[in-house]
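Enquirer: how would this look folded up:
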Amino acid sequence: MLMNNPINKKCRNNLIQYAVDFMPKNLDDQRILQERAEHVSKEKVKKMVAENLVTYVRFKLGDHEYYGIPYHVTKEVMHKGTLTRIPSVPDFIAGVINRRGMILTIIDLKKFFHLPVSDQTKNEYIITVICNAMTVGILVDNIVGSDAYDPTLIDTPLSSAGTIKADYVLGLHNGITTIINVKTVLSELALQLGGK
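Expert: All right, here's what the predicted structure looks like:
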């Protein structure tokens, strides 16, 4: 409603014109602007690296437990979709999907960690991870967002009600998010499934 007001339209148009006036007009100026934008972007990345921060995708398993998987092992996050069940496999194998011509095994992390399983899950997601030359999908209940931690300041791993092996956890971020050791989890999966 406010945008239909003639005064607001005029102000908006003036702001747009003001911004357009400052945009580069020739190719050299456009190139310089692009180089500056790339430089600023690289500086932000350098700052995060200098601060030794590890970014991660934050998600929920169950109603109250928060977990994280570092982005450097994360390939993709997607909605669950339809899984094809496989007979005679451990119960933590939720099934497989065909993702861009590749058969992707989906691991139900709650079952793998022996956490309580709820039938009321609505918005399940799959986080595709790559580590130790293995690519798997990890089934989670809900994606919360992203965060970053300093590995030197992360809290000592706590076992979730005695069910999650300490080796599966890198530590606890801000006292509430359990950071998963994907390398160890995938190594254990390979062993349990008869791999290397």
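Enquirer: rest of the way, CA atoms for contacts and neighbours
Expert: Noted.
Enquirer: any idea how far the closest residue to Tyr71 other than its chain neighbours lies from Asp147?
Expert: Nearest residue to Tyr71 in three dimensions, chain neighbours excluded: Tyr56, at 4.9 Å (C-alpha to C-alpha, 6 or more residues apart in numbering). Remark: distance between Tyr56 and Asp147 (C-alpha to C-alpha, to the nearest Å) = 6 Å.
Enquirer: can you check Ile138 too?
Expert: Counting by C-alpha to C-alpha - Ile138 and Asp147 are separated by 19 Å.
Enquirer: residues contacting the residue nearest to the spatial centre of the chain?
Expert: In the chain, the residue lying closest to the centroid (C-alpha atoms, centre = their mean) is Val57, at 2.8 Å. The contact partners of Val57, taken as C-alpha atoms under 8 Å, 6 or more residues apart in numbering, are 68-71, 143-147.
Enquirer: Just the buried residues from the residues you listed, in ChimeraX please.
Expert: Here is the ChimeraX command that picks out the buried ones among the contacts of Val57, judged by 16 or more other C-alpha atoms under 10 Å:
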select :68,69,70,71,143,147
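Enquirer: Of the contacts of Val57, which is the nearest to Ile7?
Expert: Gly145 (38.5 Å; C-alpha to C-alpha).
Enquirer: Skipping adjacent residues, who's closest to the closest one in space?
Expert: Arg58 (5.2 Å).
Enquirer: do Lys60 as well
Expert: Nearest non-adjacent residue to Lys60 (C-alpha to C-alpha, 6+ apart): Tyr66, at 4.6 Å.
Enquirer: I have a second one here; can you model it like the first so I can compare?
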Amino acid sequence: MGEELKVIVFSLAHEQYGVEVEKVRTIERMQPLTRVPKTPAFVKGVINLRGVVVPVIDLRGRFGLPEADYTDNSRIIIVAVKDMEVGMIVDMANDVVDVDSDNIEQPPEIVGGIKAKYLRGLAKLQDDRLLVLLNLEEVLNKSEIVQLEQFGE
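Expert: Below is the predicted model:
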């Protein structure tokens, strides 16, 4: 048996995704965003989270999925990547699961229209669900992070 990974599960366009718990700072309800000019369309703006300005991206837009209206279930998952916090808007944050690293397979080239470089792997859960694990370093890749970092200053 491999090592256990604790993963936060969230939904996006009827698919289940996961991100490691240790990269997640907090999960927030939707709140008003301050738009920032001259940013990619998937960068929805910034929020002031307990005195810290945090850029927020819409994961649907990031992955080229159709945009959807935000609902009472929509959440902003605040993740930390390379000393920077970024909020990711998701359709719903579901639960926390343990994933055995032995049950993680390499992702195919495209999953649900999302390129493999954004994916860390596919995890098989005990209840036969497949969970798409995100590669946050690519989802929030450097060239875009450089643009985003300017807001935090």
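Enquirer: now what about the TM-score between them?
Expert: For this chain pair, the superposition-based TM-score is 0.84 by TM-score structural alignment, normalised by the length of the second structure; 143 aligned residues with a C-alpha RMSD of 2.0 Å.
Enquirer: Identify the residue of the second structure aligned to Ile103 of the first structure.
Expert: With TM-score structural alignment as the criterion, Ile103 of the first structure lines up with Val53 in the second structure.
Enquirer: Which secondary structure element is home to that match?
Expert: Using DSSP states H and E, the element containing Val53 of the second structure is strand 52-58.
Enquirer: Give the other helices and strands that that strand contacts.
Expert: strand 43-49, strand 84-90, helix 142-152 (3 or more C-alpha pairs under 8 Å, 6 or more residues apart in numbering; DSSP states H and E).
Enquirer: Tell me the residue in the second structure aligned with Asn8 of the first structure.
Expert: Checking with TM-score structural alignment, Asn8 of the first structure has no match.
Enquirer: Mind telling me what element Asn8 of the first structure is part of?
Expert: Assigned by DSSP H and E, Asn8 of the first structure falls in helix 6-22.
Enquirer: Out of all residues in the first structure, which is the farthest from the middle?
Expert: Pro6 (44.1 Å).
Enquirer: check contacts around that one.
Expert: Per C-alpha under 8 Å, 6+ apart, neighbours of Pro6 of the first structure: none.
Enquirer: How much space separates it from Arg12 of the first structure?
Expert: Counting by C-alpha to C-alpha - Pro6 of the first structure and Arg12 of the first structure are separated by 10 Å.
Enquirer: Kindly report the same for Gln192 of the first structure.
Expert: Taking C-alpha to C-alpha, one finds Gln192 of the first structure at 61 Å from Arg12 of the first structure.
Enquirer: Could I get the contacting residues of the aligned partner of His79 of the first structure in the second structure?
Expert: Mapped onto the second structure by TM-score structural alignment, His79 of the first structure lines up with Arg29. Contacts here follow C-alpha under 8 Å, 6+ apart; on that basis Arg29 of the second structure touches 72-76.
Enquirer: cool, and Glu15 of the second structure?
Expert: Per C-alpha under 8 Å, 6+ apart, neighbours of Glu15 of the second structure: Gly112.
Enquirer: mind running it again at 10 Å?
Expert: Listed by C-alpha atoms under 10 Å, 6 or more residues apart in numbering, the contact set of Glu15 of the second structure reads 91, 111-112, 130-132.
Enquirer: Quick check on these: which are buried?
Expert: 91, 131-132.
Enquirer: Mind telling me what Val169 of the first structure corresponds to in the second structure?
Expert: In the second structure, Val169 of the first structure lands on Leu119 (TM-score structural alignment).
Enquirer: hmm, back to that, tell me the SS of the residue nearest to Tyr71 of the first structure?
Expert: Following DSSP: H, G, I helix; E, B strand; the rest coil, Tyr56 of the first structure is assigned to strand.
Enquirer: what residue of the second structure takes the place of it?
Expert: With TM-score structural alignment as the criterion, Tyr56 of the first structure matches Val7.
Enquirer: quick one: that match from Leu59 of the second structure, how far?
Expert: Val7 of the second structure is 17 Å from Leu59 of the second structure, by C-alpha to C-alpha.
Enquirer: Quick one: the strands in the second structure, in order.
Expert: 4-12, 15-20, 24-29, 43-49, 52-58, 75-81, 84-90, 92-100, 104-105, 110-111, 114-115, 119-124, 130-134 (DSSP state E).
Enquirer: hmm, which of the contacts of Arg29 of the second structure are common to the first structure?
Expert: When you map the contacts of Arg29 of the second structure onto the first structure and apply both residues aligned by TM-score structural alignment, their matches' C-alpha atoms under 8 Å, the shared contacts are 73-76.
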